[in-house]
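Undergrad: Sequence first, then the predicted structure, then my questions.
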Amino acid sequence: MGTHPLGTGTSSPARITSTLDSRVLAGKGKIVPSRQWADEPWPLIEPPSRTRRTGHPAQHIANEVAHTHNAMLRGLNALYLQAPFIQSPVDVADFCFLVHVWAAWVRDYHGHKEGVMIPKFEDALGLERGGLRVASTFTGGEGEGEDEGEGEGKWMGDEKGKGKEKKREGEGEGEGGEYKPEGNIPALLQNILNYTATTHANPPSYSPSTLQSLLSSLASSLVPHLHNQIPLLQQMQDLCLTLDSPPSSTSHSSSTTTTQSSSQRSTTTPSSPSPSLSLPSPKPPTAPAKSTLLTKTHLATTTSFSASLDPFTALPMIVRLRDITYDGRTHDGGVWPRLSVPALHAIADRLSPKHAGSWRFLPCDVWGRPRELEFLGEEGEEGGEA
């Protein structure tokens, strides 16, 4: 790939204290020192299963998507934090390869979710294109439950979230006002892909400040998008209850009265022959419940996307972006993704060695256990240009 026009840079996130400080790293048996970790500077999403049971398909879907989004956020944080401390050509090549794989995964998943998964959810619910997002504006789907000072404004440079609606009004609109839910996220990801492809081939050209600027520009759009989509998916439960509800009793009684009246008129007509045998009219086939259609749709779309992943790049990365100490604390049990022990051994022993140098920058081991970021420098140390 050739050179690219850099995206507009934004100010770096503030340095904050890591929530990993009080954790005991598995296999090390000690409390980690006060250092940043991959749950910052951009905050993770609290999966719905942390506070409620995900019995309804809509809640289960939102929970699974939240885990995927958190993996993306851990990747974004880990890459941003370590970028200033990557110096040797070998480290630069491995690091840029990882950034490229991460950006490609986010791009492909984002395109699949916006272009396939959500439209199929709308089909299952009987909504028109864009109907799910329209419904969220009436049910409080996006930003629901956010306190003042949190939510979208937090990442848009507005600490109290003022002007939130104004920011959303034109966000993601294409020519002629056509709504494009992905906004500028694909273009920002493409900037990162272009830069890392060029730098991987020429490590001495690596610029930490350039890469951090690209990641920060992406985060300004990606982070609120990832957070806001969870309540949007959760509100599908209310839509299922509304769309699956039977006709009102008033309508039913009116229909019954009309049928009886028609029957009485036919019996009083002299020319109407009396039927010798009364057969029950066939019942129309019952349509599947919306919740059932959502479950089937989610399974089909996630299966098709998983089958498209490169087993030697995406899989070794994704399993090391899950944190079982966070994703695993659920009401209904289970850790995303739900992989068997043999599957994890296969990823560790057969799929990971090919690009092993790149996985050392990731925040967890193959089992999903958190570990310190290897390239972080000492407290107060500043990374320089390679």
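TA: Perfect, thanks for sending it. Residues are numbered from 1 along each chain as shown.
Undergrad: Please make it C-alpha for all contacts and neighbour counts, starting now.
TA: Will do.
Undergrad: so what does the strand or helix carrying residue 250 touch, helix or strand wise?
TA: With secondary structure defined by DSSP states H and E, residue 250 is part of helix 249-268. Packed against helix 249-268 by the contact rule (3 or more C-alpha pairs under 8 Å, 6 or more residues apart in numbering; DSSP states H and E) you find no helix or strand.
Undergrad: I'd like the next helix or strand past it.
TA: Note on helix 249-268: by DSSP H and E, the next helix or strand toward the C-terminus is helix 290-307.
Undergrad: Pull out the buried residues from that next one.
TA: Within helix 290-307, the residues that count as buried by 16 or more other C-alpha atoms under 10 Å are 290-291, 293-295, 297-298, 301.
Undergrad: Tell me how far it lies from the chain's centre.
TA: The chain centre lies 15 Å from the centre of helix 290-307; the measure is C-alpha atoms, centre = their mean, to the nearest Å.
Undergrad: Who are the packing partners of the helix or strand following it?
TA: Downstream of helix 290-307, the next assigned helix or strand under DSSP H and E is helix 314-319. Applying 3+ C-alpha pairs under 8 Å, 6+ apart, we find helix 314-319 packed against helix 89-112.
Undergrad: here comes the other one, which I'd like you to weigh against the first:
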Amino acid sequence: MAKSNWADGPFQLVPSPKFTKGNADGIFAVNEMAISHNIYIRGLNAIYLQAEGVTTPSEIKDFLTFCQIWIEVVHHHHHIEEELFFPGVEEALGQKGIMSKNLEQHRAFETAMEDFQKYTSTTPGGYSGKELKNLVDRFGKPLVDHLHEEIQSLLDIQSQFDPEGTVLKTHYLRFEKVLVAQSSLSRHQAFIFGCRDVTFENGVNKNWPDEAPFFVPYLLSWFLSRSLAGVWRFLPSDFKGNPRQLRFLPKSAPVSK
């Protein structure tokens, strides 16, 4: 599939530690976090690439809902990181402030993301794909830079303070449990499953999430996601994580960032 036809750009995906380091010890939590970050980046790329390709009121309405769900998922992830994961890791390792850089990076793009979120309430008649992309341009790079840098930060923490990765794994699993429990299956989990890519990095993470029953993609496809069927037209993959061509590309594609 041509790169311009899918969601691996313009914002670059994060190399997963499982791909770059193989079966190295202690990387479970960092690898899981990298997978999540790539889901958010693919979602953002799907928004950026299709923003100027929606034309009818129905398409615009569904697309703005897609944007709303993306920002809900990202905000929720960051909120639970700040509330649970960051302080838990710092306390367990006895390294107060070790996650402060990541926290500060959250603040760097908050205002611009709030402006984007407000714009998702625009009526179809007032919508401009160019304006929406301009809003993404205000926070896209610092957000994606953060999503890359946090992975390196966690790898550094694991290497220096948690070689076996047990502390990071314990607190990541607590973080993930709360994240999933507070997420809507038909809204947020459907988005997450549809922003995976089982072929990425030669399929090294194709079985993620490991604990999810095999029937979840079918459940999402056949029942739980039907009320938002029009919204899922903008997903970069099907619910099984198979990449597909974006349906609402404009005539020209943006260059890579």
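TA: All right, it came through fine. This one's a predicted model, so the numbers in the text were calculated from it and none came from an experiment.
Undergrad: Let me see the TM-score of these two.
TA: With the length set by TM-score structural alignment, normalised by the length of structure 2, the two chains reach a TM-score of 0.90; 253 aligned residues with a C-alpha RMSD of 2.3 Å.
Undergrad: can you give me how far the helix holding residue 250 of structure 1 is from the chain middle?
TA: Mean-position distance between helix 249-268 of structure 1 and its chain equals 52 Å (C-alpha atoms, centre = their mean).
Undergrad: what's the matching range in structure 2 for it?
TA: When structure 2 is aligned by TM-score structural alignment, helix 249-268 of structure 1 has no counterpart there.
Undergrad: about what we covered before: tabulate the buried residues of helix 290-307 of structure 1 (TSV), appending distance to residue 49 of structure 1.
TA: Shown next, in TSV, are the buried residues of helix 290-307 of structure 1 (distance: C-alpha to C-alpha, whole Å):
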residue	distance to residue 49 of structure 1
290	21
291	18
293	21
294	18
295	17
297	21
298	17
301	21
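Undergrad: Identify all contacting residues around stretch 178-192 of structure 2.
TA: For stretch 178-192 of structure 2, contacts defined as C-alpha atoms under 8 Å, 6 or more residues apart in numbering pick out 39, 69-70, 72-73, 76-77, 80, 220, 224-225, 228, 232, 235, 239.
Undergrad: got the buried residues for that stretch?
TA: 179, 185-192.
Undergrad: Can you give me the first-to-last residue distance of it?
TA: Distance across stretch 178-192 of structure 2, first residue to last, is 16 Å (C-alpha to C-alpha, to the nearest Å).
Undergrad: and residue 320 of structure 1, how many residues sit next to it?
TA: 24 (other C-alpha atoms under 10 Å).
Undergrad: pretty sure it contacts residue 371?
TA: No: between residue 320 of structure 1 and residue 371 there is no contact under C-alpha atoms under 8 Å: 9.9 Å.
Undergrad: any shared contact partners between the two?
TA: With C-alpha under 8 Å, 6+ apart, residue 320 of structure 1 and residue 371 have common neighbours 363-365.
Undergrad: From the residues you listed, pick the one nearest residue 265 of structure 1.
TA: Ranked by distance to residue 265 of structure 1 (C-alpha to C-alpha), these are led by residue 364 at 77.3 Å.
Undergrad: mind checking what the closest one lines up with in structure 2?
TA: Structural correspondence for residue 364 of structure 1 with respect to structure 2 (TM-score structural alignment): residue 237.
Undergrad: Test my guess that its match contacts residue 243.
TA: Yes: the criterion here is C-alpha under 8 Å, and residue 237 of structure 2 meets it with residue 243 at 4.1 Å.
Undergrad: and the two? which has more neighbours close in?
TA: Higher neighbour count among residue 237 of structure 2 and residue 243: residue 237, with 25 against 21, using other C-alpha under 10 Å.
Undergrad: Tell me who's in contact with that one.
TA: Shown in contact with residue 237 of structure 2 (C-alpha under 8 Å, 6+ apart): 194-197, 243-244.
Undergrad: again with residue 297 of structure 1
TA: Applying C-alpha under 8 Å, 6+ apart, we find residue 297 of structure 1 in contact with 117, 120-121, 124.
Undergrad: what residues are up against the spatially most central residue of structure 1?
TA: Residue closest to the mean C-alpha point of structure 1, counted by C-alpha atoms, centre = their mean, is residue 69 at 3.7 Å. Residue 69 of structure 1 makes contact with 45, 226-227, according to C-alpha under 8 Å, 6+ apart.
Undergrad: likewise residue 182 of structure 1?
TA: Residue 182 of structure 1 is in contact with 110-111, 114, 172, counting by C-alpha under 8 Å, 6+ apart.
Undergrad: how about a cut-off of 7 Å?
TA: Applying C-alpha atoms under 7 Å, 6 or more residues apart in numbering, we find residue 182 of structure 1 in contact with residue 172.
Undergrad: so which helix or strand takes in the counterpart of it in structure 2?
TA: When structure 2 is aligned by TM-score structural alignment, residue 182 of structure 1 is paired with residue 106. Element membership of residue 106 of structure 2 [criterion: DSSP H and E] is helix 100-119.
Undergrad: corresponding residues in structure 1 for the following helix or strand past that helix?
TA: Using DSSP H and E, the helix or strand that follows helix 100-119 of structure 2 in sequence is helix 129-161. Matched against structure 1 by TM-score structural alignment, helix 129-161 of structure 2 falls on residues 208-240.
Undergrad: starting at the chain centroid, how far to that stretch?
TA: Remark: stretch 208-240 of structure 1 is offset 8 Å from the chain centroid, using C-alpha atoms, centre = their mean.
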